[in-house]
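[1] pasting the sequence and the predicted coordinates here, then a few questions.
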Amino acid sequence: MSTNPKPDLAVRTDTDPEDSLSARVENRLSAMPPAERRVAEYLRDHAQSVIFATAEEIGQAVGTSDATVVRTSKNLGYSGLPDLKRSIGQHMIHGTRPSVRLNQRIDGAGQETASLLDHVFSEAGERLTETLRLMPQDQFVRAVDILAGAREAVAFGMGLAELPARFLSMKLSRLGRPARLVGAAGFLLADGLLGLREQDAVVLYAPARRTREIDVVLDHAQSVGAQTILITDSLGSVLSGRVTVVLPAVHSATGYTAEGFSSLLVTDCLLLGVAAQDRDRATTGSELLRVLRSRLAPEGTDRGPRRRGSATKPTDR
């Protein structure tokens, strides 16, 4: 990262809400010590560069320590530098074209291929650490209980959010739990909601963008009495009154790591919790999966023990 980049003036606008970075700096700058004041002004004036930088790089650019950068972020009302980056990232998502964001990511990571590893893994660690920090343990336990007690789990996600939803439904089935994926948009969504019942659980993967489909799913779940688990980055405060449980899954501030990265890890935690509640059921499902896979193995491979007459020799295609 350059130690003296040009200010990202486009990030500062007269229409910034009161909770924006520039507004926070404006309100708190006079009360800050000199070193933190320099950091705060740098964060405000170089926001698009900051989002791709580490605390150490920011400190070097300002002439102070990485600890001062983290402390300044907290004094601005953020939980830390990752939280500040997420706030800037949300502004970029809504105000910058995707092609521009892609070029910014490439520039931020640098041209050296080896440096990409540091940037991507650094952000991955930040996302997981922040997700764990924000995770309310009592709500997580409640979510596990809801899934373990459901007649059927319905996993909903559209676009890239369909990936963790598909993962959840497949893994629950392997644990012996009835589950299915609903990932359709528009009129086709109605077909996926027809079988929803009061004893069911709906798991919605909705990172940051509220869609009409999300509202329809929540309205229908409420009408039939089904419980709902929302896994999200920023829709928790918007939809908390309409869902049973909200679990955080921190989004990428830079786009270096996949949208569903945090959601998948939260899903892994839920699945382990469900398996632990009924170990016999989970192991039975796992063993059945092994047996079925062995019957599908090509001829000549180790297919494991098989009951006589349980499968016929496949015909040539």
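    Structure received.

[2] okay, CA-based contacts and neighbour counts for the rest of this
    Noted.

[3] figure out how far the helix or strand harbouring residue 270 is from the centre of its chain.
    Taking DSSP states H and E as the definition, one finds residue 270 inside helix 261-277. Remark: helix 261-277 is offset 13 Å from the chain centroid, using CA atoms, centre = their mean, to the nearest Å.

[4] so who does residue 253 touch?
    Residue 253 sits next to 51, 82, 85, 86, 87, 88, 89, 90 when contact means CA atoms under 8 Å, 6 or more residues apart in numbering.

[5] give me the secondary structure label for it.
    With DSSP: H, G, I helix; E, B strand; the rest coil as the basis, residue 253 sits in coil.

[6] ok, and here's another one to check against it:
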Amino acid sequence: MTTGTSGSPGVLDLPVGSTERLLALLDGRRLSPAQRRIGQFLIDHLGEVVFMSSVDLAERVGVSQPSVTRFAAALGFSGYPALRDALKGIVLGTVGDSPEEARRNEFQAAIAAEQANLEVLHRLVATPDRLIEAGRVLAECDPLVVLGLRLSLPVAQYFTYSAQRVHPDVRLISLAGSSASDALLQAHQAGASWIVAFLMPRYAEEALDVLDYARELGMKVALITDNPLVPFATAADIMLPAGVGSRLVFDSHAAPMVLASLLVQAIADAAPERAQARLEAYEALSEARDYYRS
């Protein structure tokens, strides 16, 4: 790292052509007055901006923090962190000559982040005892309750659909409020002792309410979330973390989806004869009903 001509820390010297590359990012964009102010600040202070958070930049320019986020989106980036990464590349002379290549590198970076999440998951299951134990207790729980609200719902739906093929009674709670309480009470009265909860960022407060009620009923919680240090981790009897990708407009859930599949496998392995019988029955039904095209 170098310092600017002023000699003050936190300011990078700019390579030849850096201003032109930045102007290329701004070229042709329909920007609001506030966004134009941000763009001009970038041009005047590029060597400093790469060290600033969105809050810092907003304060220096005199705009709101959401204005900075919208500015990044107007340039075609998923958010300010992605824009700042591209600006760092400009300052270090490592990005391509066009805005299109900068955004293409952003897509590659998003995939690389997911690969890192999968590598962490790979290390987690290198010692599979916790996953195996989760499969055992969930296989024994009948009925088995699954919780997934808002953006966590697609992962919960995938788990539920798959688990229903190897477990006799899997019930998904996908709505909050009184509907969730009714479903949870009914399942508990039918014998449910565990709830599998998928809670990914942003963590829905209403999902935490469902977990609180499950604990009131005496149920245990198998929690699948992105970070083992989340504040509500104390609600979990079994914690299975899987990181989410946060470099795009919406989080991506590659690792949680893989973990959901692993957990279904663990449930099947815990009761192999039952799982095999149910899978064969489903295959016979799908053939008789022509569910799929060959």
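    Structure received. Keep in mind that what you see is a predicted model, and the values were worked out from it rather than measured.

[7] for the stretch 1-150 of structure 2, which segments count as strands?
    With DSSP state E, counting those that start in this stretch, the ranges of strands along the stretch 1-150 of structure 2 come out as 144-148.

[8] cool, and the stretch 201-317 of structure 1?
    Using DSSP E, counting those that start in this stretch, the strands of the stretch 201-317 of structure 1 run over residues 201-205, 227-232, 245-248.

[9] out of the ones you listed, nearest to residue 169 of structure 1?
    Minimum separation from residue 169 of structure 1 across the strands of the stretch 201-317 of structure 1 (CA to CA) falls at strand 201-205, 9.6 Å.

[10] where does the closest one end up in structure 2?
    The aligned range for strand 201-205 of structure 1 in structure 2 is 194-198, by TM-score structural alignment.

[11] how far off centre is that stretch?
    Relative to its chain's centre, stretch 194-198 of structure 2 lies at 18 Å (CA atoms, centre = their mean).

[12] average offset of it relative to structure 1?
    Here the mean offset of stretch 194-198 of structure 2 against structure 1 after fitting is 1.0 Å, by mean CA distance after the TM-score superposition for structure 1.

[13] residues of that stretch that come out buried?
    194, 195, 196, 197, 198 (16 or more other CA atoms under 10 Å).

[14] what does it rub up against?
    With CA under 8 Å, 6+ apart, stretch 194-198 of structure 2 has contacts from 138, 141, 144-149, 152-153, 155-156, 211, 214, 219-225.

[15] repeat that for 6 Å
    Stretch 194-198 of structure 2 has contacts (CA atoms under 6 Å, 6 or more residues apart in numbering) with 145, 146, 147, 148, 152, 219, 220, 221, 222, 223, 224.

[16] what lines up against the first one once you look at structure 1?
    When structure 1 is aligned by TM-score structural alignment, residue 145 of structure 2 is paired with residue 154.

[17] what residues are up against that match?
    Residue 154 of structure 1 touches 179, 180, 181, 202, counting by CA under 6 Å, 6+ apart.

[18] aligned partner of the second one in structure 2?
    Meaning residue 180 of structure 1. The alignment partner of residue 180 of structure 1 in structure 2, by TM-score structural alignment, is residue 171.

[19] residue 140 of structure 1 too?
    For residue 140 of structure 1, the residue aligned by TM-score structural alignment is residue 131.

[20] how far away is that match from residue 174 of structure 2?
    Going from residue 131 of structure 2 to residue 174 of structure 2 by CA to CA, to the nearest Å gives 24 Å.

[21] gap between the biggest helix by length in structure 1 and the chain center?
    If you go by DSSP state H, structure 1 has its longest helix at helix 113-134. Computed by CA atoms, centre = their mean, the chain-centroid distance of helix 113-134 of structure 1 equals 13 Å.

[22] can you pull out the helices in structure 2?
    Per DSSP H, structure 2 carries helices over the ranges 18-26, 33-49, 54-61, 65-74, 80-92, 99-124, 129-140, 153-163, 178-189, 205-216, 254-270, 272-289.

[23] need those in JSON lines (columns: distance to residue 247 of structure 2 and mean neighbour count).
    Shown next, in JSON lines, are the helices of structure 2 (distance: least, CA to CA, whole Å; neighbours: other CA atoms under 10 Å):
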{"stretch": "helix 18-26", "distance to residue 247 of structure 2": "19", "mean neighbour count": "18"}
{"stretch": "helix 33-49", "distance to residue 247 of structure 2": "19", "mean neighbour count": "17"}
{"stretch": "helix 54-61", "distance to residue 247 of structure 2": "15", "mean neighbour count": "16"}
{"stretch": "helix 65-74", "distance to residue 247 of structure 2": "12", "mean neighbour count": "18"}
{"stretch": "helix 80-92", "distance to residue 247 of structure 2": "7", "mean neighbour count": "21"}
{"stretch": "helix 99-124", "distance to residue 247 of structure 2": "5", "mean neighbour count": "16"}
{"stretch": "helix 129-140", "distance to residue 247 of structure 2": "28", "mean neighbour count": "18"}
{"stretch": "helix 153-163", "distance to residue 247 of structure 2": "19", "mean neighbour count": "20"}
{"stretch": "helix 178-189", "distance to residue 247 of structure 2": "32", "mean neighbour count": "16"}
{"stretch": "helix 205-216", "distance to residue 247 of structure 2": "23", "mean neighbour count": "17"}
{"stretch": "helix 254-270", "distance to residue 247 of structure 2": "13", "mean neighbour count": "21"}
{"stretch": "helix 272-289", "distance to residue 247 of structure 2": "38", "mean neighbour count": "13"}
